[in-house]
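K.L.:
here is my input, please return the structure:
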Amino acid sequence: MATLDWLTDAATLRLERGVHRDLRPRTCAQPGVIDLASNDYLGLCRHPDVVDAACAAVRDWGAGSTGSRLVSGTTVLHEQLDSELAAFVGAESALVFSSGYTANLGVVAALSGRGTLILSDSASHASLVDACRLSRARIEVYDRRNLAAVELALRTRTEDRALVVTDSVFSADGDLAPLRELHALCRRHSAVLLVDEAHGIGVRGDGGRGLVHELGLQGLPDVIVTATLSKSLASQGGVVLGPAAVRAHLIDVARPFIFDTGLAPAAVGAARAALAVLAREPERAAAVRVRAAQLAEIVGADVPESAVVSVILGDPERAYDAAREAYSRGVHVGCFRPPSVPEGTSRLRLTARANLTENELDVIGSVLGSVLDGARV
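P.N.:
Modelled structure (predicted):
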């Protein structure tokens, strides 16, 4: 057998299980297609202020950041974005990474290691899962509905340090983590709570400041927040927000920060502009949740707590076929299959946008009503 012949067998198995994936390039203009698949929650990806800021940053600074942030990749724009993000969510400091993925990899590894216990929610994003695997810490996975297990693990640990990691809004189903209860356990047992607000910023909290801010946990010395700039802030990149001592530590030891090229100027400029739009138009956050509730009514789902509406169909091929049928009729929805979700829970994932129109909602109702009638038979 040739060295890589096993790849053919693995691909065949994925096809048989209905979890094979293909790339589907989109054009810059998709007339007649309503987007319910992207994470552009606030509808800012093509906002003129955001596009103009990205173009201005390229003209001023060039196409690339030219190096890691420790060498040549930190511009005045990067420092401004750090400060503006921290001020927006009520954190003492912020540090921007090249992606939300690398932000999670960097902060988890930097704050753990041998002699640390990490408790990770079973539905944590893949970036947190991978960060835990790379941390060399002892890992325990918990279910968010079983806080007693979290308390027991923290109380009986032998490690000096402990870190509890979770999404604030879980990406597949849009449910909220019990952050207030988790923080109380962390405080009681001298642990740190790390919250990924990727799907919370721009959607939850006062003016979209996130679930941590909404619950009054912002700026606490034992709470650290990560977020991506690629969803509500319509750009690219990630950020760690927390005490100044954490920022200083990351600059010294976080490998994804030290060895990765800094975020491109265009992405920094776009994120700053999107943040400015959200700050002056805080009603966009509430509009996302209103549209999400309307989508949920259309598909017969419970009223969501975030921008995500999940329609579980179970079988991966059924979910894929339903998503393809919806797209052919002008509505682009997400299709989540294993390993993105557990076996038997393949689903359509609808993401609301603040700028969905009433006419678009009428079309969505007609298309998805028909598609789901067939898929649920």
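
K.L.:
CA atoms for contacts and neighbours, from now on please.
P.N.:
Noted.

K.L.:
does the spatially most central residue of the chain count as helix, strand or coil?
P.N.:
The residue lying closest to the centre of the chain (Cα atoms, centre = their mean) is A198, at 3.2 Å. What DSSP: H, G, I helix; E, B strand; the rest coil gives for A198 is coil.

K.L.:
enumerate every residue touching the closest residue to it other than its chain neighbours.
P.N.:
Spatially, and ignoring its direct neighbours in sequence, A198 is nearest to A227 (4.5 Å; Cα to Cα, 6 or more residues apart in numbering). Residues in contact with A227, defined by Cα atoms under 8 Å, 6 or more residues apart in numbering, are G100, A103, D196, E197, A198, I201, G238, V239, V240.

K.L.:
who's in contact with the fifth one?
P.N.:
What that stands for is A198. Listed by Cα under 8 Å, 6+ apart, the contact partners of A198 are G100, D167, S168, V169, T226, A227, T228, L229, K231.

K.L.:
quick check: the third one touching G200?
P.N.:
It refers to S168. Yes - counting by Cα atoms under 8 Å, G200 is a contact partner of S168 at 6.3 Å.

K.L.:
what about V51, distance to V76?
P.N.:
According to Cα to Cα, to the nearest Å, V51 and V76 sit 19 Å apart.

K.L.:
of the two, give the one with the bigger neighbour count.
P.N.:
V51 (21 against 11; other Cα atoms under 10 Å).

K.L.:
what's the nearest residue to that one if we skip its chain neighbours?
P.N.:
Nearest residue to V51, sequence neighbours excluded (Cα to Cα, 6+ apart): A270, at 6.5 Å.

K.L.:
G208 now?
P.N.:
Per Cα to Cα, 6+ apart, closest to G208 is G202, 3.8 Å.

K.L.:
please generate a structure for the following sequence too, so the two can be compared:
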Amino acid sequence: MLFSYLADELEDLETAGLRRHRRMLESPQGARIVVDGREYLSFCSNDYLGLANHPALIAAAQSAAARYGVGAGASHLVSGHSVLHHELETALAAFTGLPSALLFSTGYMANLGIVTALAGRDDEIFADKLNHASLNDAVLLSRAKFTRYPHLDFAALEKRLAASRAKRKLVLTDALFSMDGDIAPVPELLALCERHDALLVLDDAHGFGVLGAFGRGILEHFGIASERIVYMATLGKAAGVFGAFVAGPVELTDYLVQRARSYIYTTATPPLLSAALSASLQLIEKEAWRRDRLRELITALRQGLKLRRWRLMDSTTPIQPVIIGANQETLAVSEALCERGIWVPAIRPPTVPKGEARLRISLSAAHGIEDVAHLAAVLNELESAA
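P.N.:
A predicted model of the protein is given here:
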């Protein structure tokens, strides 16, 4: 058979506990969801603020669909750039406190567009080893020299920055690391970039909407601003909809319109999504109780878990990883949770380092304290029985 070698590789993945399977969601996102005909208490969504099924977002999308239709029909530079896209970009710039913002279809495409437009063969890019795959793939496509530094090891980063003779230097980092739940100390990174004349690209996919008093993300969290920062955030997680944006100086976004291939050569997102996102921004800013509830849930989970063999990672964010270690044991625990009506995903290599397979618990403002208490009790019981 032509593809028999693929079947062999799939079998190897299955044996190693690394084969992934899709499951069928039959309900909106929420604290409780229906998957393959069964209801689960869900701790596996990035819908951190519980906005993915909010009536105000649904109404905005429906109204926009009635007026502007469903599809954009073309790329932004042909005829697909709607007034709703423009209004959202203006709102995102104001929301983040940055001069300009540019919409992208996804965070993956935004990172590809940023890095390949700003760096090339004569340049060097420095990246945290735990960065998201989209940043790593972007560096490879840019053809710049790719230098990775150990996770949050700024002494190593400074040594490599000082030794570089590249024409341009870029430092890339997740702002909130999606698998560990820890936050990059951006002020220290910015100081390094200023000292060594490098741009700092921040991927705030998991911080936008969650961090900061008004949910404006990592920059508000630390109270910093700099023209040296290229800010990217996604709109399908805490914002509850879909898409991504890049924000920074006007010259940056204007340049990306001219040079970011993942922006130029793709159809614009449906305008109705921009309408829903404009409604989402208002809720993110005004409803601080959603972030307050997240903090309460985080505290409740960390106090409720009494693990002895498994390890709860040090995180103050809605991402609460429990390290189990072995792939098969992690899958077994995830399946045992499913049998009890709780959905927590098993995360395995290559997404995380070998030997650090984990349960990735994602909390949402849609959860109640009783939901978190139930999860903690079941996990404590499963570990005791293991």
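
K.L.:
just give the TM-score of the two.
P.N.:
Aligned and superposed, the two chains score 0.95 in TM-score terms (TM-score structural alignment, normalised by the length of the first structure); 373 aligned residues with a Cα RMSD of 1.5 Å.

K.L.:
returning to what we had before: list the ones among the contacts of A198 of the first structure that fall in helices.
P.N.:
Counting by DSSP state H, these place G100 in helices.

K.L.:
now for A264 of the first structure: which residues touch it?
P.N.:
A63, G64, S65.

K.L.:
helix or strand: which one has the residue nearest to G208 of the first structure?
P.N.:
For G202 of the first structure, there is no helix or strand it lies in under DSSP states H and E.

K.L.:
quick revisit: now distance to S83 of the first structure too, for the contacts of A198 of the first structure, in CSV please.
P.N.:
Shown next, in CSV, are the contacts of A198 of the first structure (distance: Cα to Cα, whole Å):
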residue, distance to S83 of the first structure
G100, 17
D167, 23
S168, 22
V169, 24
T226, 15
A227, 15
T228, 16
L229, 14
K231, 19
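
K.L.:
returning to that earlier point: hmm, which of the contacts of A227 of the first structure are common to the second structure?
P.N.:
Shared with the second structure under both residues aligned by TM-score structural alignment, their matches' Cα atoms under 8 Å, the contacts from these are G100, D196, E197, A198, I201, G238, V239, V240.

K.L.:
quick check, nearest of those residues to L4 of the first structure?
P.N.:
Comparing these against L4 of the first structure with Cα to Cα picks out G100 as the nearest, at 31.9 Å.

K.L.:
how far away is whatever residue of the second structure lines up with that closest one from L200 of the second structure?
P.N.:
Here G100 of the first structure is matched to G107 in the second structure, going by TM-score structural alignment. Noted for G107 of the second structure: a distance of 17 Å to L200 of the second structure, by Cα to Cα.

K.L.:
before we move on, what about E87 of the second structure?
P.N.:
E87 of the second structure is 27 Å from L200 of the second structure, by Cα to Cα.

K.L.:
what about the helices in the stretch 201-350 of the first structure?
P.N.:
211-214, 244-253, 255-258, 265-280, 283-299, 316-328 (DSSP state H, counting those that start in this stretch).

K.L.:
save those as TSV, and put in distance to R161 of the first structure too.
P.N.:
Listed next are these as TSV, based on distance: least, Cα to Cα, whole Å:
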stretch	distance to R161 of the first structure
helix 211-214	22
helix 244-253	15
helix 255-258	20
helix 265-280	34
helix 283-299	36
helix 316-328	40
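
K.L.:
in TSV: these, plus mean neighbour count.
P.N.:
Listed next are the helices of the stretch 201-350 of the first structure as TSV, based on neighbours: other Cα atoms under 10 Å:
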stretch	mean neighbour count
helix 211-214	22
helix 244-253	16
helix 255-258	20
helix 265-280	24
helix 283-299	21
helix 316-328	20
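
K.L.:
what residue in the first structure is paired with E227 of the second structure?
P.N.:
Looking across to the first structure (by TM-score structural alignment), E227 of the second structure lines up with P221.

K.L.:
now that match: closest residue in space, sequence neighbours ignored.
P.N.:
Closest to P221 of the first structure by Cα to Cα, 6+ apart is P243, at 6.1 Å.

K.L.:
what residue of the second structure takes the place of the one you found?
P.N.:
With TM-score structural alignment as the criterion, P243 of the first structure pairs with P249.

K.L.:
before we move on, the earlier item: and the residue nearest to V51 of the first structure, how far from Q236 of the first structure?
P.N.:
Distance, A270 of the first structure to Q236 of the first structure, by Cα to Cα: 9 Å.

K.L.:
kindly report the same for A254 of the first structure.
P.N.:
Distance from A254 of the first structure to Q236 of the first structure, by Cα to Cα: 19 Å.

K.L.:
and V311 of the first structure, by the same measure?
P.N.:
28 Å.

K.L.:
higher neighbour count, these two?
P.N.:
V311 (23 against 20).

K.L.:
you'd agree the more buried one is up against E297?
P.N.:
No - judged on Cα under 8 Å, V311 of the first structure makes no contact with E297 at a distance of 11.5 Å.

K.L.:
residues in contact with the equivalent of K167 of the second structure over in the first structure?
P.N.:
Under the alignment (TM-score structural alignment), K167 of the second structure pairs with D160 in the first structure. Neighbour list for D160 of the first structure: G115, T116 [criterion: Cα under 8 Å, 6+ apart].

K.L.:
likewise for T234 of the second structure?
P.N.:
T106, G107, D204, A205, H206, F208, F242, G243, A244, F245.
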